[in-house]
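Colleague: one predicted model, sequence on top.
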Amino acid sequence: MQNLSTPCLGRIFLIFIQVHTFHLFHILVPQFIIFAI
C-alpha cells in the first residue's frame, strides 16, 4: 500500500482509470442507444 503513495504510480493509476472508464463508456453508450430505440 505504501508504493501507491508514489506520484508516478498514482498518475499511471489515474490514467488507467480514465482510459478504462472511457472504454466502458464507449461500449455502453451505443448499446444503450440501441436499447432505447
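Modeller: Okay, I see it.
Colleague: alpha carbons only for contacts and neighbour counts from here, please
Modeller: Fine.
Colleague: and the strands in the chain, which stretches?
Modeller: Counting by DSSP state E, the chain has no strands at all.
Colleague: and here's the other structure:
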Amino acid sequence: MNNVTLIGIDLGVLVQIRSDNYRLFIQVSVRLNLG
C-alpha cells in the first residue's frame, strides 16, 4: 500500500512540473510572437 501511494505522489509531482514547464513555454512563445 505504501509503495502505491509513493508512486502516486511521484506521478503527481511529475505532472505538476510538466504543467509548469508547459506554461513557461507558452508564455515565452507568446512573448516571442508578440515581439
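Modeller: Structure's in. What do you need? Nothing here was measured: the structure is a model prediction, and the numbers come from that model.
Colleague: residue in structure 1 paired with residue 31 of structure 2?
Modeller: Residue 31 of structure 2 maps onto residue 34 in structure 1, with residues paired by TM-score structural alignment.
Colleague: list the contacts for its match?
Modeller: By C-alpha atoms under 8 Å, 6 or more residues apart in numbering, the contact list for residue 34 of structure 1 is empty.
Colleague: can you show me the helices along structure 1?
Modeller: With DSSP state H as the criterion, structure 1 has helices at 7-36.
Colleague: what's the burial count for the residue mapped onto residue 7 of structure 1 from structure 2?
Modeller: Mapped onto structure 2 by TM-score structural alignment, residue 7 of structure 1 lines up with residue 4. Neighbourhood size, residue 4 of structure 2 [other C-alpha atoms under 10 Å]: 9.
Colleague: again, but for residue 17 of structure 1
Modeller: 12.
Colleague: measure the equivalent of it over in structure 2 to residue 31 of structure 2 for me?
Modeller: Residue 17 of structure 1 maps onto residue 14 in structure 2, with residues paired by TM-score structural alignment. Between residue 14 of structure 2 and residue 31 of structure 2 the computed distance is 26 Å (C-alpha to C-alpha, to the nearest Å).
Colleague: can you pull the contacts of the match of residue 17 of structure 1?
Modeller: With C-alpha under 8 Å, 6+ apart, residue 14 of structure 2 has no contacts at all.
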